[in-house]
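1. got a sequence here, can you build the structure:
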Amino acid sequence: MVEIEMRPQAAKYSLEQLKKALGGDIKRESGRDVLVVDNDIAKGTIAHISFDWGVHFMVLKIKFFKEVTVRTESNDFNPLRFMYAMHGSFKHRFGVNKEERDIDQFHSLIFTNKSGGENFIHFPSNEALHVSLIQIERRSFLKKRNTNVSSLNQRLHDVFVDTDEEHRFAHYGSLNLKISDYIKKIDKLKGKGMVRALKIEALVYEILSFHIQQHNKFQKGVPLPTSLSSTELKLIRKLGNEIIKNPSFHYNLDELSLKSALSQAKLQEGFKFLYTRTVTEYVRHIRLEKARELLNKADLNISQVVYSIGFTSRSYFSKIFKEKYDISPNEYRKNVMRNMESVNMVA
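-> So this is what the prediction gives:
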């Protein structure tokens, strides 16, 4: 067991303290500080980036070869923390508790402690981890002009405005696959410098909003679908991703049910929970999004787009495209071509 004591006076010192405990080197990459470790304790990276208004984002992509417990004191630096297990799992407890709580893959944790309290995060050995951590310094964050904490549910509102750090709080979230999608978007980001940092910041706020939305659902007593297990929801999400990759395939409930070994009723319930759409509505939505993407390119005409995404009727495609985007495919295409001509004239 490796025990790491963290006493940062600010978020920017966290990596330095982790380096002292784990070894490795800190490098500057694309606006982030990245601790790279490759030794007998661990192999992987821990990246950190800070934004305005007291928002910090840390990502662990690492495998520990020994169990690791990180102990943090809530003194000089005591933010509100939002954690998410993209891959792997971890455990959490407060210093006043002996029992640890599990945070499994695709599950979240929101927590903060009283001033002077202790937090313990326990990482397993020999398990590939991908864990994200958003840290909010409440005093700075509340100064942000468009921060409207009054819109939060009462419990979370009280936590955000507790700038004197008088209360202890933890929320152990249920399965959340939407956060996973946005973490993937961060991983796929390209570019450098300010543009990349702005994109990461926007996605971090999206992730933060999903944490808050999930807590709102919990406060309202909105449960996971009772007929579906977490494993079945993950399977349905996998089907959803396959549809994104191959929108032109002829999907129907019978085949999807057979492929997933789930009943049609479970499929529909799962798609409604994950995507707020029925299976048919989801397939149509993905095809239309793909069509709009293709219409932004100059090398395909509308008929080619229609057939490439699995529709057989151009008139039906035009009808549902206009219903969804409030513009016909022809007009959309003309706008795209006009924009391309304008860009070429400027160039």
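
2. switch to C-alpha atoms for all contacts and neighbour counts from now on
-> OK.

3. what about Ala202, distance to Lys192?
-> To Lys192, Ala202 is 15 Å away according to C-alpha to C-alpha, to the nearest Å.

4. after the longest helix anywhere in the chain, next one along is what?
-> Counting by DSSP state H, the longest helix found in the chain is helix 193-220. Downstream of helix 193-220, the next assigned helix or strand under DSSP states H and E is helix 230-245.

5. in that following helix, what's buried?
-> By neighbour count with 16 or more other C-alpha atoms under 10 Å, helix 230-245 contains the buried residues Glu232, Leu233, Lys234, Leu235, Ile236, Arg237, Leu239, Gly240, Ile243, Ile244.

6. and the nearest residue to the third one once chain neighbours are set aside, how many neighbours does it have?
-> Spatially, and ignoring its direct neighbours in sequence, Lys234 is nearest to Leu177 (7.9 Å; C-alpha to C-alpha, 6 or more residues apart in numbering). By the criterion of other C-alpha atoms under 10 Å, Leu177 has 17 neighbours.

7. now the one 3 residues further on
-> For Ser180, the neighbour count with other C-alpha under 10 Å is 18.

8. what of Thr312?
-> The burial count assigned to Thr312 is 12, neighbours taken as other C-alpha under 10 Å.

9. please give me the structure for this one as well, since I'd like to look at both together:
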Amino acid sequence: MMELYVRSLPLKDVIANLAEEMKTSYDKNCNEYILNIPATYGKGLIRGINFTLGFGLIEYNCFFKEDVHIHFSLNNIHPLKFIYCSEGCLKHRFEEKEDIHQIDQFQNVVVSSSSKNGHVLIFPKNTQIRMNSLEINRTDFKTKIDCDIDNLDKRLRSVFKDLRAKHLFYYHGNYSLAMAKCIQDINSSKQKRFARRLLLEGKANEILSIQIQDFEDDQRKDSRKKILRKADLRQIENAAKILKEELAKPITIKDLAKRVGTNTTKLQEGFQHMFETSVNNYLRNLRLEFARDQLILGELNISEIAEQIGIINKSYFSRIFKEAYGLNPKELSQQIKSLAKRASLKDY
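-> Model (predicted):
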């Protein structure tokens, strides 16, 4: 295990401290400070940038050969941290506490240490980690949030107003698809120098805006949550699998949502995101594709096919099939038989 200690702020000094601890150098590019991890420690980089009004953003894209504990141990009040893990997993604990918090892929935490106590980030060995941390010096940031902070969620409002860090704060959640897109834009950015700085500053503001919405959505009861999280996509995949396997079974959107552990709003949003259509349209398309394939195989008659996809009304089945393929089931069946007959005569 390797232990590294950071005893400085702002983020440019964090990078300088880490470089000193790793006995290496770092680079500066338009006020972004970049540390390439030495081969003796592993590979990857850590880079940070400070903006105006106490705003900062740090990125960890690293692979360590041994477990690494980074101690943020300042003789000062620590920034409010918004941490997002997009690859791998890591752990966090408060310096004055023994409890360890696991942060998995697509999860985020909002943390504020109490008084001058700090944080410890624990990076497991032989694991690729991609993590971004938005860091806010609340005293400097105060001028930016004084406009209308009273409309924020009570807990979030209190942590922004806790300028002297009197209270320890920890929030753990799964970040939304909007947040995932924002983080991806940062991590895949090809801009350089001034253009990159402008992008990062804009994305830092966007992260905070999305985080406020995500946090407030998390305070709602499960049945009233509206924002789809990156982790929710597994539930959407499970719902799609159920529909494929149970074509003939009638199921309501409410029952399907319940079976996969979500609500109807998030289920519909998930299908729009993954398949660009509604749940009902997705099921209808599955049924029609199955019917078309069975007609091509020619092993079942039209009534048997309709029964297997759970459509009792034959006229309705015929109508929606023609809307999709330009021919009704009977016409397609006849066309297939005619083509097969011509092929047979040609071979003869």
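
10. how big's the offset between the longest helix of the first structure and the second structure?
-> For helix 193-220 of the first structure, the mean deviation from the second structure after alignment is 2.1 Å (mean C-alpha distance after the TM-score superposition for the first structure).

11. that helix corresponds to what range in the second structure?
-> Helix 193-220 of the first structure corresponds to residues 193-220 of the second structure when matched by TM-score structural alignment.

12. now do the helix or strand where Ser257 of the first structure lies: distance to the chain's middle.
-> Using DSSP H and E, Ser257 of the first structure sits within helix 253-260. Put simply, helix 253-260 of the first structure sits 28 Å off its chain's centre (C-alpha atoms, centre = their mean, to the nearest Å).

13. give me the angle between it and helix 230-245.
-> Angle of helix 253-260 of the first structure versus helix 230-245, following axes from the mean of the first three to the mean of the last three C-alpha atoms, to 10 degrees, is 120 degrees.

14. buried stuff in helix 253-260 of the first structure?
-> Within helix 253-260 of the first structure, the residues scored as buried using 16+ other C-alpha under 10 Å are Leu256, Ser257.

15. which strands or helices does the helix or strand just after it pack on?
-> Once the chain leaves helix 253-260 of the first structure, the next helix or strand it forms, by DSSP H and E, is helix 264-275. Here helix 264-275 of the first structure touches helix 230-245, helix 253-260, helix 279-295, going by 3 or more C-alpha pairs under 8 Å, 6 or more residues apart in numbering; DSSP states H and E.

16. closest to Leu152 of the first structure out of these?
-> helix 230-245 (27.1 Å; C-alpha to C-alpha).

17. that closest one: how far from the chain's middle?
-> Helix 230-245 of the first structure sits 16 Å away from the centroid of its parent chain (C-alpha atoms, centre = their mean).

18. over to stretch 139-157 of the second structure?
-> Worked out by C-alpha atoms, centre = their mean, stretch 139-157 of the second structure lies 25 Å from the chain centre.

19. now do stretch 206-219 of the second structure
-> Averaging C-alpha positions (C-alpha atoms, centre = their mean) puts stretch 206-219 of the second structure 13 Å from its chain's average.

20. before we move on, what about stretch 57-71 of the second structure?
-> Relative to the centre of its chain, stretch 57-71 of the second structure is centred 20 Å away, using C-alpha atoms, centre = their mean.

21. do the same with stretch 188-207 of the first structure
-> Its chain's C-alpha centre and that of stretch 188-207 of the first structure lie 13 Å apart, by C-alpha atoms, centre = their mean.

22. what's the answer for stretch 12-24 of the second structure, then?
-> On the basis of C-alpha atoms, centre = their mean, stretch 12-24 of the second structure sits 30 Å off its chain's mean C-alpha point.

23. now do stretch 332-347 of the first structure
-> Computed by C-alpha atoms, centre = their mean, the chain-centroid distance of stretch 332-347 of the first structure equals 34 Å.

24. do stretch 254-267 of the second structure as well
-> 19 Å.

25. may I see the buried residues of that stretch?
-> Across stretch 254-267 of the second structure, burial judged by 16+ other C-alpha under 10 Å covers Leu256, Ala257, Val260, Thr262, Asn263, Thr264, Thr265, Lys266, Leu267.

26. any idea how far Tyr52 of the second structure is from His273 of the second structure?
-> For the record, residue 52 of the second structure is Thr, not Tyr. Separation of Thr52 of the second structure from His273 of the second structure (C-alpha to C-alpha) stands at 35 Å.

27. over to Ala306 of the second structure?
-> Shown here: Ala306 of the second structure relative to His273 of the second structure, a distance of 29 Å by C-alpha to C-alpha.

28. now Phe72 of the second structure
-> Remark: distance between Phe72 of the second structure and His273 of the second structure (C-alpha to C-alpha) = 39 Å.

29. neighbour count for these two, which is higher?
-> Phe72 (21 against 15).

30. tell me how many other residues crowd Glu293 of the first structure.
-> Neighbourhood size, Glu293 of the first structure [other C-alpha under 10 Å]: 11.

31. check Phe271 of the second structure too.
-> When counting by other C-alpha under 10 Å, one arrives at 21 neighbours for Phe271 of the second structure.

32. over to Asn205 of the second structure?
-> Asn205 of the second structure has 13 nearby residues by other C-alpha under 10 Å.

33. which residues in the second structure form strands?
-> 2-6, 27-29, 32-36, 42-50, 55-64, 68-72, 80-87, 90-94, 101-103, 107-112, 119-123, 128-136, 169-174 (DSSP state E).

34. how far does the first one sit from the chain's center?
-> This means strand 2-6 of the second structure. 29 Å.

35. ok so, going back, so can I have JSON lines of the buried residues of stretch 254-267 of the second structure showing distance to His167 of the second structure?
-> Putting these into JSON lines (distance: C-alpha to C-alpha, whole Å) gives the following:
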{"residue": "Leu256", "distance to His167 of the second structure": "42"}
{"residue": "Ala257", "distance to His167 of the second structure": "38"}
{"residue": "Val260", "distance to His167 of the second structure": "38"}
{"residue": "Thr262", "distance to His167 of the second structure": "33"}
{"residue": "Asn263", "distance to His167 of the second structure": "34"}
{"residue": "Thr264", "distance to His167 of the second structure": "37"}
{"residue": "Thr265", "distance to His167 of the second structure": "35"}
{"residue": "Lys266", "distance to His167 of the second structure": "34"}
{"residue": "Leu267", "distance to His167 of the second structure": "37"}
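
36. which one of these is nearest to Leu168 of the second structure?
-> Nearest member of those to Leu168 of the second structure, counting by C-alpha to C-alpha, is Thr262, at 31.2 Å.

37. would a markdown table of the buried residues of helix 230-245 of the first structure with distance to His157 of the first structure be doable?
-> Compiled in a markdown table, these are given as follows (distance: C-alpha to C-alpha, whole Å):
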| residue | distance to His157 of the first structure |
| --- | --- |
| Glu232 | 33 |
| Leu233 | 30 |
| Lys234 | 31 |
| Leu235 | 35 |
| Ile236 | 34 |
| Arg237 | 32 |
| Leu239 | 37 |
| Gly240 | 34 |
| Ile243 | 38 |
| Ile244 | 37 |
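
38. good, wrapping up.
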